[in-house]
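Undergrad: Quick one: sequence and predicted model below, then my questions.
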Amino acid sequence: MKLRKKSAGIAAFATFTALALTACTGGGGGAGGGGEKATEENKPEKLTVAAWMDFPPELLASFEEEYGIKVAVESFPDGASAQTVLRNGLSSGGAGLSDVHLIELDWWTEMMAAPEDWVELPEIEDRWVDWKVTQGSVDGVITGYGTDIGPLGVAFNRDMTSAAGVATDPETFGEFIGGDAATWESFLDAGRAYVATSDNYFVDSLSSAFQAAVNLLPSAFEDPESGDPYNLADNAEIKDLFMTFAEAAEDGVSAGIPIGHADWGAGFQNKEWATVITPAWMAGIIAENADGIEGWRVSSAFPEGGGNWGGSFFSVPATGKNTGWAVRLADYLTSADAAVQWFHETGQFPSQLDAIEDPDISETENEFFGGQRLGEVYGGLAASAGDSAAGGFRGENFAGIQTLVTNGISLVESGSATPEAAWASVVSEFEALGFDTAD
């Protein structure tokens, strides 16, 4: 399988992480303190940045040319590895941390549990969409500068949907899944109609689609006031959503092969499925894995009006020796000009307002997707989602609980359990964790 380090959003597929947060220890210059200032007297020879995706080479070279500071990327194979190193570093007084760290949205709350561990970042007016700044703040203090966002779309293969007699282009596909009034139920019913007339599956993985659906809920797993997890057995909203997807899985709508699975790339090459839930950062990954397979397009319609999946932030640990210059680097890496470079290097859709409107993004034609202007398509999807794209509350245990529940969908996809048995298994695993749950 050809699966490269293409985006921050891939970390959303990380292996189930530890749910109990180790207490973090703080250093000087944390949130509220502002950290040191960048001056010629304290300018280092080198800064380090921890991340798991490809950097535009010109971006790092231009920073070195402007400031005379070399930037070394501490590269990780995936977001889960970066998360583990960061968690361990925070619990040991900053040992082994880089000057700047990339932090993915789904584990942002855990890493920010002790905001004094992080340098307060100066406000930069009118750079980002408002909700991205809110996501990157703790109690109103900015601790992360935003990189990408992940407006949600549906990639589909028009050759396969045409052969099945259901859709020939983005417009007719959008109508097939429900148009402007599309819901998850209408999307899954479209899947049932597709598999009834086709020899392949409708979607690569319903566990992935379910994760996208969870991202749209205002408070999926935890109480926003206390931060405590809801008792999963009593969480009717999640159970109803789970059963909706699990029943579609039982009906054979999905191949049960999510991104990250060893057979995901081969599935594209073998034309095993016709659609993929595709946040903006995944489009480039699909193009690479489906190389040589014609017909892939992205629809402008999405269930429940659209939303967001993924996105990351650059943050500066307060224990670093070069916090002032590290802040300047985080600023540099998240400018509108940098966002345009990220878009062309990795396919990331920007959170920066000027970059979103830049013709270099909105008017760029994507050869793999039949000349579609994906920047324009995803810009429209982001606008349709509006503030709801910010997603719901994500507490310290959000990522772990989400993975646990999503794995239940996988049980049904694999034929290992009925929807009812899979839900019972998920609840049992949750209860074994021994949480003090919200009243």
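TA: Now that the structure is in, tell me what you want to look at. For clarity, every value in this text was computed on a predicted model and none was experimentally measured. Numbers count the residues shown, from 1 in each chain.
Undergrad: For the rest of this, base every contact and every neighbour count on C-alpha atoms.
TA: Fine.
Undergrad: Leaving out chain neighbours, which residue sits closest to the most centrally placed residue in the chain?
TA: What sits nearest the mean C-alpha location of the chain, by CA atoms, centre = their mean, is residue 310, with 1.7 Å. Leaving aside its sequence neighbours, residue 310 sits nearest to residue 9 (CA to CA, 6 or more residues apart in numbering; 4.4 Å).
Undergrad: Comparison target below:
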Amino acid sequence: MPVARAARHVAIRFGAVALAGALLAACGSSSSGSSSADGADGGKVTLTVDLFGTFGYKEAGLYAEYQKLHPNVTIKESDTENEADYWKALQTRLAGGGGLADVQGVEVGRIASVTRQQADKFEDLSALGAKDLQAQFSQSKWSAATAPDGRVLGLGTDTGPEALCYRSDLFKAAGLPTDRVELAKQWATWDGYLALGKQYAAKAPAKSHWMDSIASLYSVMVGQQKERYYDASGKLIYDSNPAVKAAWNASVKAAQDGLSAKLAQWAPEWNQAFSSGSFATIACPAWMLGYIKGQAADAGKGKWDVATLPGGAGNWGGSYLSIPKGAKHTKEAFDFIKWITAKEQQAKLFTKQGSFPSNLGAIDLVKDVKDPYFSNAPIGTVFGTAAEQAPVQVPGLRDNDVNTQITNALGEVERKGTSSDEAWSHAQKGVKNALG
């Protein structure tokens, strides 16, 4: 989250093809479901789970499945749509020691802050048995949640390999090709994508634009970089990184060419636009599939499709599940996050919701999955290839805060007509104020 990581104000809300039957059967017979989550006294336990966006666990039926396996456990989820609001509230609770859930979600753009600055506020999962799970996850996903002293502070949920989602019905109306393979060739580069956008703008249906927002374009472009806002030594480099500036310039140019619907991501108007046709393409990390389904609902089925991302593979978002110090049910919380991040559950979540797994075994299970909602797109192949080819990103201490200030400044360009230079200056001032 989703980003929203990128803030993952993310989401997730399926069915698959022939593989689904065998896959879901495997999920149902998961051996990990036999773990005990009894309370210390054998009584009833209400396990609180606090998340942002929509992780998709409820929608995929995973809470219900877990409660059936553990009849003494009731799961109570709380959810904040905007990750920035969620993180601010979590910081307040961590500082005061009250109001914390048994399980807290942590967006990938925040995980460095947890491991380097807040390790003492979260349980060391290795002491609860996480050491036995390390081989199930990619080294990069595991190490990002590991503190310098070796404490493991979160288990990986999804990752955010990127593609491009598009409305094939709107493409057809504008006289553009709709075949995902042909489109991938035409927009192999970002220049090609923007050139095709100009063609769309010339013949687009009324009140329809090429993209949702330039913030979306910017976020997906910087997600293709190994280093974005910090280098490997931890130095802040956003204002000297040519990749950041290139993404900024491309986004500004898209706004100047009138290719954007000028929608603020995660706002109500943006949500409504998924079904109204206000935009034809959107940068699409895997978790965005579920978000689109949730907003466009049944009316969008068969209108959307998925193609390879311009400019090469990248990653936008992904999250972790952690247990804060002060959680009422530490053992039960670990049993739950161990189960829900196991390969069977992650495979089911991708098949139903589009959240691409971080569990290596799950990645293998979903390689042949197609999505009927997205015109039977081979999402297992598209996102699996992107995950393989995406650079291993350097997690920065305050990545999300930097990203928020930059995308806020891009919003000024898009909606107020602020010049590129002035908006960039505002972004720099915003970063300085945010980081202190």
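TA: On my side now, so go ahead. These figures come from a predicted structure and were not determined experimentally.
Undergrad: What would you report as the TM-score here?
TA: Comparison of the two superposed chains (TM-score structural alignment, normalised by the length of the second structure) gives a TM-score of 0.80, and 394 aligned residues with a CA RMSD of 2.9 Å.
Undergrad: ok so, going back, which position in the second structure aligns with the residue nearest to the centre of the first structure?
TA: Residue correspondence to the second structure (TM-score structural alignment): residue 310 of the first structure is matched to residue 317.
Undergrad: With residue 353 of the first structure instead?
TA: Per TM-score structural alignment, residue 353 of the first structure is aligned with residue 360.
Undergrad: right, and that match touches residue 137 too?
TA: Yes - counting by CA atoms under 8 Å, residue 360 of the second structure does reach residue 137; the two are 5.5 Å apart.
Undergrad: So for the two, which sits in the more crowded spot?
TA: residue 137 (22 against 15; other CA atoms under 10 Å).
Undergrad: helices or strands next to the lengthiest helix in the second structure in the packing?
TA: Taking DSSP state H as the criterion, the second structure has its longest helix at helix 399-416. Judged by 3 or more CA pairs under 8 Å, 6 or more residues apart in numbering; DSSP states H and E, helix 399-416 of the second structure is in contact with helix 214-222, helix 242-256, helix 420-435.
Undergrad: What distance do you get for residue 154 of the first structure to residue 62 of the first structure?
TA: Distance of residue 154 of the first structure to residue 62 of the first structure, computed by CA to CA, to the nearest Å: 36 Å.
Undergrad: So between these two, which is more surrounded?
TA: residue 154 (24 against 12).
Undergrad: For the more buried one, what is the corresponding residue in the second structure?
TA: Under the alignment (TM-score structural alignment), residue 154 of the first structure maps onto residue 164.
Undergrad: still on that earlier bit, got a list of what the match of residue 353 of the first structure touches?
TA: 136, 137, 138, 343 (CA atoms under 8 Å, 6 or more residues apart in numbering).
Undergrad: same question, residue 299 of the first structure
TA: Shown in contact with residue 299 of the first structure (CA under 8 Å, 6+ apart): 153, 154, 155, 156, 170, 171, 173, 174, 377.
Undergrad: just curious, which of those is nearest to residue 40 of the first structure?
TA: Relative to residue 40 of the first structure, the closest of those is residue 377; by CA to CA it sits at 44.2 Å.
Undergrad: Counterpart of that closest one over in the second structure?
TA: Using TM-score structural alignment, the equivalent of residue 377 of the first structure in the second structure is residue 382.
Undergrad: Quick one: residues contacting that match.
TA: Residue 382 of the second structure makes contact with 163, 307, 308 under the criterion CA under 8 Å, 6+ apart.
Undergrad: tell me the strands in the first structure, going along the chain?
TA: 46-51, 70-75, 100-104, 137-138, 141-142, 145-146, 148-149, 152-157, 201-203, 273-279, 296-299, 312-315, 349-350 (DSSP state E).
Undergrad: how far apart are the fourth one and its match in the second structure?
TA: By that I understand strand 137-138 of the first structure. With mean CA distance after the TM-score superposition for the first structure, strand 137-138 of the first structure departs from the second structure by a mean of 1.9 Å once superposed.
Undergrad: which residues in the second structure does that strand align to?
TA: Mapping strand 137-138 of the first structure onto the second structure (TM-score structural alignment) gives residues 146-147.
Undergrad: check contacts around the counterpart of residue 330 of the first structure in the second structure.
TA: Matched by TM-score structural alignment, residue 330 of the first structure corresponds to residue 337 in the second structure. Residue 337 of the second structure makes contacts with 103, 155, 321, as judged by CA under 8 Å, 6+ apart.
Undergrad: Now with 7 Å, please.
TA: residue 321 (CA atoms under 7 Å, 6 or more residues apart in numbering).
Undergrad: ditto for residue 152 of the second structure
TA: 124, 125, 126, 145, 146.
Undergrad: Try it again at 10 Å.
TA: The contact partners of residue 152 of the second structure, taken as CA atoms under 10 Å, 6 or more residues apart in numbering, are 115, 119, 122-128, 130-131, 134, 142-146, 322.
Undergrad: are any of those residues buried, and which?
TA: Those of the contacts of residue 152 of the second structure that meet the buried threshold are 115, 119, 122-126, 130, 134, 142, 144-146, 322, by 16 or more other CA atoms under 10 Å.
Undergrad: and which of those residues is nearest to residue 80 of the second structure?
TA: residue 322 (16.5 Å).
Undergrad: Leaving aside the residues adjacent along the chain, what's closest to that closest one?
TA: Residue 322 of the second structure sits nearest to residue 154 (CA to CA, 6+ apart), 4.5 Å away.
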